[in-house]
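Colleague: no letters, just coordinates:
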């Protein structure tokens, strides 16, 4: 609710213009009632209630499915209206919480509200340039209905992620009219459970460029990457062209080689998109879009005419890779230009407003959350000092398990 309210306020959006709203999450507290239905409190008037969309759930992938649903809706011949000032809103929101142990520090929380409409500053240059991979896997799941915490097979989940990345990238490459490589992309955003996996993923895509290249394409590929020495070429041949890809997912030597090889390019093409994920921790369905927000929030107008590759992954599993392009909008409304979105986001200043707490305080808060999880008939005792102005917070849960929220002034 906080993200949607701020989106409407900062960009002067009339609720009457929003005809679809969909939520991507895996953190719904109720097994029946959607998060979207709570957000409808922002649209109390009956004339605002004709709004398609609902929650979409599959681990960290739900928001991407919601995004595509919104884009398909905008471009559908069955959309109720074709006016240019009609919008779809997608909300990517999650809380990543882990039990005591090494995974706990990677947790986080976040919500990203995205406005979809025609003549957008980020758009598909070609709607065909997208690729998907779906598969059955038990790498990360939440079978315990009485607990926040997931069941995770960490090493297997990393393999699932990288395998899905390989498949999606190979499929996306095949949909371009001309062969492409990572060197041809301006920026990349990844689903970011933790930053080391993002580094591995970028290196893995470069690995795939060499693994998939025809023999006749190698010299031009070396030139694109600025590789001239025979020793490096020999290493690339050893790691990328001399063994099956499925045998390389746990090959640390190969991974370290390509991470080192691509370090400078990683900073140029990926570094900016890791700004919020590194500061906020894992935000599950919001993670990729926190990365995209980082990119816009740091680069602004520099993204005009630039190609942005995005990789989305959700355990279980579902994955997608697609491309956006930055552009100048034709209607010239200042709030919808890339540079002005950057200024409105004001990311460094917003992050500086956070209040630091100790690990002990954090653990105490987590213990309290578990104590009240699934309980009812109580008033929240959590201090609101750390809550930013304009954010919603849980005030109470009544004897019928109904949840009530207030907005901090």
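Modeller: Structure's in. What do you need? Being a predicted model, the structure only gives us computed values, none of them experimental. Residues are numbered from 1 along each chain as shown.
Colleague: please make it C-alpha for all contacts and neighbour counts, starting now.
Modeller: Will do.
Colleague: quick one, helices of this structure?
Modeller: Using DSSP state H, the helices of the chain run over residues 2-10, 35-39, 62-74, 154-174, 195-212, 218-224, 230-240, 252-261, 263-269, 275-280, 287-299, 338-345, 347-352, 359-372.
Colleague: out of those, which one sits most buried?
Modeller: Comparing these by mean neighbour count (mean count of other C-alpha atoms under 10 Å), helix 287-299 ranks first with a mean of 26.
Colleague: I'd like to know which elements that helix is packed against.
Modeller: On a contact count with 3 or more C-alpha pairs under 8 Å, 6 or more residues apart in numbering; DSSP states H and E, helix 287-299 meets strand 108-116, strand 187-190, helix 275-280, strand 307-314, helix 338-345, helix 347-352.
Colleague: hmm, residue 205 and residue 259 touching each other?
Modeller: No: judged on C-alpha atoms under 8 Å, residue 259 makes no contact with residue 205 at a distance of 10.6 Å.
Colleague: could the helices of the chain go into TSV alongside distance to residue 145?
Modeller: Formatted as TSV, the helices of the chain follow (distance: least, C-alpha to C-alpha, whole Å):
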stretch	distance to residue 145
helix 2-10	26
helix 35-39	17
helix 62-74	19
helix 154-174	21
helix 195-212	29
helix 218-224	50
helix 230-240	43
helix 252-261	36
helix 263-269	40
helix 275-280	26
helix 287-299	24
helix 338-345	36
helix 347-352	33
helix 359-372	12
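Colleague: take this one as well and set it beside the first:
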């Protein structure tokens, strides 16, 4: 049975800060942002956009009535869940009007969560032929104003419909995972911002890739020359290159050129959105496919490196399906990015520092000037979140 990604889409809030503007305001050479880490713009969510609303906004455009009746599993991978008990998936299940006899769960392991969801979905479809699964990655990356990690923040969500006979990507069966309990990046329950050991995190990322790749290559007999592209978890656009370049040293010039040119295509969306944690690997896939100018074709092999600090990593692979390009949403993606609101520094800092109410009572929320999204967080009443739809 062939199982994989049948439909996919991403969402990002329609407010952002230009990183040249931010660098100049912070008294930093803009090249440190735009060249050093390779970022141009950073999504900034209003208080009315959270894990639930972004996930639902990502999924809505790709689901029709048939899908809603066949989705029996909803998995949300996130490290910025909105409740310590109730899953984001339960909220999203209701917002999307998926039939009642579906299971809805949230998965957490830093930026690896959505990949865990994807593998769960693949196994589920294997034992439930004819049914479908919805995998969503939704996160808001926060390190604080004027911090060393400020420039690698971002927000967004990815939605993937997983089914038999997929129309975009067929997942291959062999994958290799690795777990090691380390503290390269973590966020205790009592803080809204992450704690990062940047140098160690970069080293761990590269080590995980090289170690897992060696084992993956043994199990599959694949070499890098067999791949037409390799997509990476991208907390910022240059991160994957730190792992890929050493692995390419002994490959031919043609292989190096092919993989590096496709790597560059896979970073376009990240450069303009920032770090979306669990969704960043799949954002890189959409960036690659949307940006490609006919160098990829059906049957081409694509590799994937998923990494979640703390740490879990996985390498897996998939093949593009015939006419996959007819099922991409590249124009809608470009329109979404082109029609965002460019925040001033004052607007950015005001939006960033707003906090949700934490007391009893009814608290309406409004960011109508900025937030034009279909689903949005409209109020909190006695600690319960309520969402609305724009008509």
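Modeller: That came through, no problem. Predicted, not measured: the structure shown is a model, and the values here were computed from it.
Colleague: before we move on, the earlier item: okay, the helices and strands packed on helix 287-299 of the first structure in CSV with distance to residue 300 of the first structure next?
Modeller: Shown next, in CSV, are these (distance: least, C-alpha to C-alpha, whole Å):
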stretch, distance to residue 300 of the first structure
strand 108-116, 16
strand 187-190, 13
helix 275-280, 14
strand 307-314, 13
helix 338-345, 4
helix 347-352, 12
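Colleague: among the ones you listed, which comes closest to residue 369 of the first structure?
Modeller: Proximity to residue 369 of the first structure, assessed across those by C-alpha to C-alpha, is greatest for strand 108-116 (13.9 Å).
Colleague: residue 135 of the first structure against residue 314, yeah?
Modeller: No: with contact defined as C-alpha under 8 Å, residue 135 of the first structure and residue 314 do not form a contacting pair (10.5 Å).
Colleague: who's more crowded, the two?
Modeller: residue 314 (26 against 12; other C-alpha atoms under 10 Å).
Colleague: and that one? What does it align with in the second structure?
Modeller: Matched across to the second structure, residue 314 of the first structure falls on residue 308, judged by TM-score structural alignment.
Colleague: could you do residue 26 of the first structure as well?
Modeller: Correspondence of residue 26 of the first structure to the second structure, assessed by TM-score structural alignment: residue 79.
Colleague: and for residue 282 of the first structure?
Modeller: By TM-score structural alignment, residue 282 of the first structure lines up with residue 275.
Colleague: show me what contacts the aligned partner of residue 112 of the first structure in the second structure?
Modeller: By TM-score structural alignment, residue 112 of the first structure lines up with residue 158 in the second structure. Residues near residue 158 of the second structure by C-alpha atoms under 8 Å, 6 or more residues apart in numbering: 8-11, 55, 58-59, 136-138, 279, 282-283.
Colleague: ok, the residues you listed in the first structure, which still hold?
Modeller: Counting by both residues aligned by TM-score structural alignment, their matches' C-alpha atoms under 8 Å, the members of the contacts of residue 158 of the second structure that carry over to the first structure are 55, 136, 137, 138, 279, 282, 283.
Colleague: okay, now the closest residue to the fourth one other than its chain neighbours: neighbour count?
Modeller: What it means is residue 138 of the second structure. Residue nearest to residue 138 of the second structure in three dimensions, not counting chain neighbours: residue 157, with 4.1 Å by C-alpha to C-alpha, 6 or more residues apart in numbering. Neighbours of residue 157 of the second structure under the rule other C-alpha under 10 Å: 34.
Colleague: OK, contacts around residue 157 of the second structure?
Modeller: So residue 157 of the second structure contacts 10-12, 51, 54-55, 58, 136-139, 276, 279 (C-alpha under 8 Å, 6+ apart).
Colleague: what lines up with residue 339 of the second structure in the first structure?
Modeller: Using TM-score structural alignment, residue 339 of the second structure pairs with residue 353 in the first structure.
Colleague: how close does its match sit to residue 107 of the first structure?
Modeller: According to C-alpha to C-alpha, to the nearest Å, residue 353 of the first structure stands 20 Å off from residue 107 of the first structure.
Colleague: the more surrounded of the two?
Modeller: Higher neighbour count among residue 353 of the first structure and residue 107: residue 107, with 18 against 10, using other C-alpha under 10 Å.
Colleague: ok, the more buried one - contacts?
Modeller: 95, 96, 97, 98, 281, 282, 283.
Colleague: swap in residue 10 of the second structure?
Modeller: For residue 10 of the second structure, the contact set (C-alpha under 8 Å, 6+ apart) comprises 58, 59, 156, 157, 158, 159, 283, 333.
Colleague: which part of the first structure matches whatever helix or strand it lives in?
Modeller: If you go by DSSP states H and E, residue 10 of the second structure is part of strand 3-11. Counting by TM-score structural alignment, strand 3-11 of the second structure falls onto no part of the first structure.
Colleague: relative orientation of that strand and helix 280-291 in degrees?
Modeller: Between strand 3-11 of the second structure and helix 280-291, the angle comes out at 90 degrees (axes from the mean of the first three to the mean of the last three C-alpha atoms, to 10 degrees).
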